[in-house]
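Asks: Need a 3D model of the following:
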Amino acid sequence: MIAELTAACADLVTDPDLLVSYQRDEADLCDSAPPLAVARPRTTEEVAGLLRVAAAHRIPVVPQGARTGLAGGANASANALVVSLTGMDRILDVDPANRTATVQAGVVNSALREAVREHGLTYPPDPGSWESSTIGGNVATNAGGMCCVKYGVTTEYVLGLTVVLADGEVLRCGRRTAKGVAGYDLARLFVGSEGTLGVITEVTVKLRPQAEPALTLVAEFPSVAKAGEAVSAITAAGLTPSLLELIDRTMLRALEAYRPMGLDTGVQALLLAAADTGPRAQADLEKIAQCCGDAEVYVATDAAEADALLTARRNAHPALEHLAATTFGDGGAVVVDDVAVPRSRLADLVEGVERIGERTGVIVATVGHAGDGNLHPNIIIDRTDPASLAAGRRAFDDIMALGLELGGTVTGEHGVGLLKRDWLERELGPVGLRVHHAIKAALDPHGILNPGKVIAPAVDSPA
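Replies: Coordinates of the predicted model:
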């Protein structure tokens, strides 16, 4: 079997010391194990050869990008073949006239942005890991980011895909035209499928003209409810900020402890808003400020100050890791949650999360994309303490239940993976789950593609 895999892809890793580094992504509370082997292909043809061998021997296949995911979707198991796509890092085509780019799955998000910048274009999706995560991984999880409020998530930019199916056949779906409605939208089916339906090897994306220079404001609120009211007012006024982020008191204090910026850590909530409308940005921010009521509002005076505020928001994850380490030492860990609710229920979500933290006795710091109702309650735990782990799991489950109760979804952008599989079943209901199983069975009849992720195998499934 190893010989056949090596014949399909010469770069095959079986060294146990190296296999450990491909064991898991960034999610906590998810099982993983060193895989059987790791293949590092550079072409679609090599991926197809690997899948043909895997299908013949019923080897589980786990596709991986940069392993920056936060739901365990890239976690390996002891009998699995990991197909690492980071070596497929070529930008195949940039077409300024049609505003498209075609890239291999391993191209890093920031590398694509840099490549199209010289043409006056940009690729808007900006997950927090944009400097290291790959386009293939972004597509597989339908990644979002801070600019989603204005520019949307990954699926809105995917025009076409090359996908290797479970039996090794190569499917090319989607199109390069600006319009097209022929047949089922297979490209969108694979977006967000987390490697459970096929292995994405190439992506054609839509590009946009670069935005005009942006300015940023910070609004400090005496309560989360007031911040929520401001978000609703901004939306009702028809304003479209390029960024609208909410930071709660615990998160704000963590940011200041990590990289001090002089923000007031005594406030209950903070909104960070940006307008990328060039000479109109100042006026647009003034309109947003008017929606913030009696909040203390500070407007960045230039692009450098605006960039500093944006950098502070991007420091959220390292700030939380710092908080976990200072609280629990080497055992400190961050469980990053990801729920989305209707914007009108945003304040209810944040206040509910605060109560969950108090009830379970765990630290929960909330930050997220207020503009589209997608927040990230971050749970701080001690991995070495069973009681802390149990409390963290209770808090996680309670937050999931709260999100659904408020009419929301269990994941806005991080995906399901292993972490939220059971909760997805609750959200889908029996009919939705049955349709998911039917699609999975049609495209992966032997259940070898990323088994156990997103949905549990059906009762009668070979997996």
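Asks: all contacts plus neighbour counts: C-alpha atoms, from now on.
Replies: Noted.
Asks: who are the neighbours in contact with Ala39?
Replies: Ala39 is in contact with 9, 11-13, 81-84, counting by Cα atoms under 8 Å, 6 or more residues apart in numbering.
Asks: can we see that at 7 Å?
Replies: Residues near Ala39 by Cα atoms under 7 Å, 6 or more residues apart in numbering: 9, 11-13, 82-84.
Asks: all strands of the stretch 251-400 of the chain, in order?
Replies: With DSSP state E, counting those that start in this stretch as the criterion, the stretch 251-400 of the chain has strands at 269-275, 296-299, 332-336, 339-340, 363-369, 374-382.
Asks: Can you add mean neighbour count and give these back as JSON lines?
Replies: JSON lines is the format used below for the strands of the stretch 251-400 of the chain (neighbours: other Cα atoms under 10 Å):
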{"stretch": "strand 269-275", "mean neighbour count": "26"}
{"stretch": "strand 296-299", "mean neighbour count": "16"}
{"stretch": "strand 332-336", "mean neighbour count": "23"}
{"stretch": "strand 339-340", "mean neighbour count": "25"}
{"stretch": "strand 363-369", "mean neighbour count": "25"}
{"stretch": "strand 374-382", "mean neighbour count": "26"}
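Asks: between the ones you listed, which one is nearest to Leu121?
Replies: If you check each of these against Leu121 by Cα to Cα, strand 269-275 wins as the nearest, at 18.2 Å.
Asks: quick revisit: the strands of the stretch 251-400 of the chain into CSV, with extra columns for distance to Thr409?
Replies: CSV is the format used below for the strands of the stretch 251-400 of the chain (distance: least, Cα to Cα, whole Å):
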stretch, distance to Thr409
strand 269-275, 22
strand 296-299, 31
strand 332-336, 15
strand 339-340, 5
strand 363-369, 14
strand 374-382, 9
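Asks: out of those, which comes closest to Pro127?
Replies: strand 363-369 (11.3 Å).
Asks: got the angle between the closest one and strand 269-275?
Replies: On the basis of axes from the mean of the first three to the mean of the last three Cα atoms, to 10 degrees, strand 363-369 is oriented at 20 degrees to strand 269-275.
Asks: and stretch 54-70, how far apart are its ends?
Replies: For stretch 54-70, the first and last residues are 26 Å from each other (Cα to Cα, to the nearest Å).
Asks: now that stretch, how far from the centre of its chain.
Replies: 18 Å (Cα atoms, centre = their mean, to the nearest Å).
Asks: Another sequence for comparison is provided below:
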Amino acid sequence: MSRTLIEKLGEGLPSGAILTDPDITASYAHDMASFCAAGTPAVVALPRTVEQVQHVMRTATALRVPVVPQGARTGLSGAANAGDGCVVLSLTKMDRILEINPVDRIAVVEPGVVNATLSRAVAEHGLYYPPDPSSWETCTIGGNIGTASGGLCCVKYGVTAEYVLGLDVVLADGRLLTTGRRTAKGVAGYDLTRLFVGSEGSLGVVVKATLALKPEPRQQLVLAAEFASTAAACDAVCEIMRGGHVPSLLELMDRTTVRAVNELAHMGLPETTEALLLAAFDTPEPAADLAAVGALCEAAGATQVVPAEDAAESELLLQARRLSLTALEAVKGTTMIDDVCVNRSRLGEFIEGVARIAQDLGLSIGVVAHAGDGNTHPTVCFDAADEDEAKRARESFERIMALGLELGGTITGEHGVGLLKKDWLAKEAGPVSLELQQGIKAVFDPLGILNPGKVF
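Replies: You can find the predicted model right below:
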């Protein structure tokens, strides 16, 4: 089968677009979810054109071979992990920005365009593409669409789904589907575009995206507030939102995370604090907004409030936040990163619950959160070579997921289901929803060859 598969792929792909060396293909086997199983791909395909993607899918359909679409493999749920004998379809070579239109405020891009590359390109036109995952320097737009990713600015500007206007998608049988629109408005037919956003490559392969842009915002200023408890920090978050403030960023780092960042980068963050809250504004008068929010933080019990004086100080604080997950991984070498989102009003309950779970199981669990929208990332730090500790890490993950649902939250705010949370999707969605979702999958992928074993 492998020989036939490779021969058939070669009929429509140049030789450099087909990788078969096991040492090379192994490097495409998994994303960054270190606790998820990965198989051995039969081949890695690196198409550069829509027609080449169509050829891969037609070949896979004819031979009944599973296909795993991939971007930069920065995902954290195992959604891009290979299965044994599959074709890994890497879209990273399709990396052209096809159009930037300042009048219509849209960009048209291929899926392999890196998020930061697009952001910098549109900035040259005075425009802004808001979704900014922590991995924005390496993650691709196609991957962002696949997982419906978010980022630090979501509290004000929203998530990826709100910026995808239309898509070109290669279906499992190789047909090309165009969804959505280029216009600012459009309600013709079912919203198939939103259906593909967050589908994790299980319904089709995105080969082009039309994205909405915004005018470039003003330079933001950041404030850091220290708290003696995470509960007090979460109270401050509630008061900020209750007061009608619209920060461009509202992020929380717990004590474990602050210490990990200091250990990694020697940034001199205050290790005596139990929670560090970062708030930013890109308004016409950011200093005034920071002062108002600083007063709310002090009223909620902040022990110290320090507003940045300029863009350089602001960027230093943001860099500390962006380093959080990398720093936590360095604590013990392996992390299991959760992605539970709860209502802001229950954020304090959730984080306190995670702390109890860590204490009960004798684990180090750092929590970073997009506090402005309640999206938390409890990160379990453990030694994968220690069988007992790894077992406790898995137990903590399950208990954290259960806690999130108990508080009325969701199992994933932006990382997706992938392999990591398949069982929990069934618990959150319920049997009727799951049945309908599986029915939709069957319509788009009747043979079940697109990213099988993921999501459901």
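Asks: Looking at the strands of the stretch 251-400 of the first structure, spot the one closest to Pro213 of the first structure.
Replies: Of all those, strand 269-275 comes closest under Cα to Cα, at 8.4 Å.
Asks: all helices of the stretch 151-300 of the first structure, in order?
Replies: Assigned helices in the stretch 151-300 of the first structure, in chain order: 186-190, 224-236, 249-258, 281-290 (criterion: DSSP state H, counting those that start in this stretch).
Asks: any chance of those in TSV, plus distance to Ala391 of the first structure and mean neighbour count?
Replies: Formatted as TSV, the helices of the stretch 151-300 of the first structure follow (distance: least, Cα to Cα, whole Å; neighbours: other Cα atoms under 10 Å):
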stretch	distance to Ala391 of the first structure	mean neighbour count
helix 186-190	35	18
helix 224-236	24	21
helix 249-258	18	21
helix 281-290	39	18
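Asks: okay if I get those helices as JSON lines plus distance to Leu272 of the first structure?
Replies: Output for the helices of the stretch 151-300 of the first structure, formatted as JSON lines (distance: least, Cα to Cα, whole Å):
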{"stretch": "helix 186-190", "distance to Leu272 of the first structure": "31"}
{"stretch": "helix 224-236", "distance to Leu272 of the first structure": "11"}
{"stretch": "helix 249-258", "distance to Leu272 of the first structure": "12"}
{"stretch": "helix 281-290", "distance to Leu272 of the first structure": "11"}
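Asks: At the geometric centre of the first structure, which residue sits there?
Replies: Closest residue to the average C-alpha location of the first structure: His414 at 3.4 Å, with Cα atoms, centre = their mean.
Asks: List the contacts of that residue.
Replies: Contacts of His414 of the first structure by Cα under 7 Å, 6+ apart are 69-71, 141, 143, 338.
Asks: Which of the helices or strands spans it?
Replies: Using DSSP states H and E, His414 of the first structure sits within no helix or strand.
Asks: Next one: it from Gly145 of the first structure, what distance?
Replies: For His414 of the first structure, the distance to Gly145 of the first structure - Cα to Cα - is 10 Å.
Asks: just Ser21 of the first structure next, same as before
Replies: 26 Å.
Asks: which of the two has more neighbours?
Replies: Neighbour count, other Cα atoms under 10 Å: between Ser21 of the first structure and Gly145, Gly145 has more, with 24 against 11.
Asks: Quick check: the more buried one is in a helix.
Replies: No: using DSSP: H, G, I helix; E, B strand; the rest coil, the assignment for Gly145 of the first structure is coil, not a helix.
Asks: In the second structure, what residue corresponds to it?
Replies: In the second structure, the residue matched to Gly145 of the first structure (TM-score structural alignment) is Gly151.
Asks: what residues are up against its match?
Replies: Applying Cα under 7 Å, 6+ apart, the residues contacting Gly151 of the second structure are 131-134.
Asks: now those as JSON lines including distance to Leu403 of the second structure and secondary structure?
Replies: Listed next are these as JSON lines, based on distance: Cα to Cα, whole Å; DSSP: H, G, I helix; E, B strand; the rest coil:
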{"residue": "Pro131", "distance to Leu403 of the second structure": "28", "secondary structure": "coil"}
{"residue": "Asp132", "distance to Leu403 of the second structure": "27", "secondary structure": "coil"}
{"residue": "Pro133", "distance to Leu403 of the second structure": "25", "secondary structure": "coil"}
{"residue": "Ser134", "distance to Leu403 of the second structure": "25", "secondary structure": "coil"}
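Asks: From the chain's centroid, how far away is the longest helix anywhere in the second structure?
Replies: Selection of the longest helix in the second structure by residue count, based on DSSP state H, yields helix 387-406. Computed by Cα atoms, centre = their mean, the chain-centroid distance of helix 387-406 of the second structure equals 21 Å.
Asks: now stretch 322-332 of the second structure
Replies: The answer for stretch 322-332 of the second structure is 16 Å, by Cα atoms, centre = their mean.
Asks: do stretch 166-177 of the second structure as well
Replies: Centroid separation between stretch 166-177 of the second structure and its chain, computed with Cα atoms, centre = their mean, is 23 Å.
Asks: in it, what's buried?
Replies: For stretch 166-177 of the second structure, the buried set under the neighbour-count rule, 16 or more other Cα atoms under 10 Å, comprises 166-174, 176.
Asks: repeat for stretch 391-403 of the second structure
Replies: For stretch 391-403 of the second structure, by 16+ other Cα under 10 Å, it's 392-393, 396-397, 400-403.
Asks: Same check on stretch 437-445 of the first structure?
Replies: Neighbour-count burial for stretch 437-445 of the first structure [16+ other Cα under 10 Å]: 437, 440-441, 443-445.
Asks: swap in stretch 31-42 of the second structure?
Replies: Within stretch 31-42 of the second structure, the residues that count as buried by 16+ other Cα under 10 Å are 31-36, 38, 40-42.
Asks: Adding distance to Ile365 of the second structure and secondary structure, write those out as CSV.
Replies: Listed next are those as CSV, based on distance: Cα to Cα, whole Å; three-state DSSP:
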residue, distance to Ile365 of the second structure, secondary structure
Asp31, 21, coil
Met32, 18, coil
Ala33, 16, coil
Ser34, 16, coil
Phe35, 16, coil
Cys36, 19, coil
Ala38, 25, coil
Thr40, 31, coil
Pro41, 33, coil
Ala42, 37, coil
